[in-house]
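1. No sequence on hand, only this structure:
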């Protein structure tokens, strides 16, 4: 019979790998890329929190990681809003890197 921590580790690694696969496969829109990055961050947070609860009372590091993930999500959302306002869509093919 498998232990809950082993199932938690495999589940979080599966989340990270699915997020990585979606980041590589569906990269036509900026929103898809940002959502897959957030999914990978949630998988890493789940892995980190399950490992930290097994070690001891160092749960503050996982809360710090969750704060950084939320800041990364807010920064990505503001970047998405800026790109949509300036270019009209979030498709990578419509972005021109030579424009200012």
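-> The structure has been received and is ready for your questions. Not measured: the values here are computed from a predicted model.
2. Please make it C-alpha for all contacts and neighbour counts, starting now.
-> OK.
3. who does the helix or strand where residue 33 lies touch, helix- and strand-wise?
-> Using DSSP states H and E, residue 33 sits in helix 30-55. The helices and strands touching helix 30-55, judged by 3 or more C-alpha pairs under 8 Å, 6 or more residues apart in numbering; DSSP states H and E, are helix 4-25, helix 60-87.
4. same for the first one, what does it pack against?
-> By that I understand helix 4-25. Applying 3+ C-alpha pairs under 8 Å, 6+ apart, we find helix 4-25 packed against helix 30-55.
5. and what of the last one?
-> Counting by 3+ C-alpha pairs under 8 Å, 6+ apart, the packing neighbours recorded for helix 60-87 are helix 30-55.
6. Give the buried residues for the helix it packs on.
-> Judged by neighbour count (16 or more other C-alpha atoms under 10 Å), helix 30-55 contains these buried residues: 30, 32-52.
7. try this one side by side with the last:
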């Protein structure tokens, strides 16, 4: 019989790889890429919090990581809003990086 913490670690690793797979394969929209990055970070946070709690160490490192993930998400959403306002959509193929 599998241990519960081992099962949670397995699910968090599966979450990370599913997020990575969706980031690599579904790159048509910027919003899909941002959501898959957030899903990978959620899996990483879950894995890190399970490992830190099993060791018995302080959880402050996980909270610091969660703070950085929230800042990354806010930066990604602000870039998405800026791109949609300037280009009209979030398709990667419609971006022309040579124009300013």
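-> It's in. Here the structure is a predicted model, which means the values were calculated and not measured.
8. Need the TM-score between these chains.
-> Overlay of the two chains. TM-score (TM-score structural alignment, normalised by the length of structure 1): 0.98; 100 aligned residues with a C-alpha RMSD of 0.6 Å.
9. Serialize the helices and strands packed on helix 30-55 of structure 1 to JSON lines and add fields for mean neighbour count and distance to residue 99 of structure 1.
-> Output for the helices and strands packed on helix 30-55 of structure 1, formatted as JSON lines (neighbours: other C-alpha atoms under 10 Å; distance: least, C-alpha to C-alpha, whole Å):
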{"stretch": "helix 4-25", "mean neighbour count": "16", "distance to residue 99 of structure 1": "25"}
{"stretch": "helix 60-87", "mean neighbour count": "14", "distance to residue 99 of structure 1": "10"}
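10. closest one to residue 97 of structure 1 among the ones you listed?
-> Of all the helices and strands packed on helix 30-55 of structure 1, it is helix 60-87 that lies closest to residue 97 of structure 1, at 11.5 Å by C-alpha to C-alpha.
11. mind listing what the most centrally placed residue in structure 1 touches?
-> Closest to where the C-alpha atoms of structure 1 average out (C-alpha atoms, centre = their mean) is residue 38, at 2.1 Å. Residues counted as contacts of residue 38 of structure 1 (C-alpha atoms under 8 Å, 6 or more residues apart in numbering) are 69, 73.
12. Turn the helices and strands packed on helix 30-55 of structure 1 into JSON lines, columns for distance to residue 94 of structure 1.
-> Formatted as JSON lines, the helices and strands packed on helix 30-55 of structure 1 follow (distance: least, C-alpha to C-alpha, whole Å):
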{"stretch": "helix 4-25", "distance to residue 94 of structure 1": "18"}
{"stretch": "helix 60-87", "distance to residue 94 of structure 1": "7"}
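13. Now do the helix holding residue 33 of structure 1 and helix 60-87, the angle between them.
-> Relative orientation of helix 30-55 of structure 1 versus helix 60-87 (axes from the mean of the first three to the mean of the last three C-alpha atoms, to 10 degrees): 180 degrees.
14. Quick check: stretch 31-46 of structure 2 compared with structure 1, mean distance?
-> Superposed on structure 1, stretch 31-46 of structure 2 shows a mean distance to its aligned partners of 0.2 Å (mean C-alpha distance after the TM-score superposition for structure 1).
15. Fine by me, thanks again.
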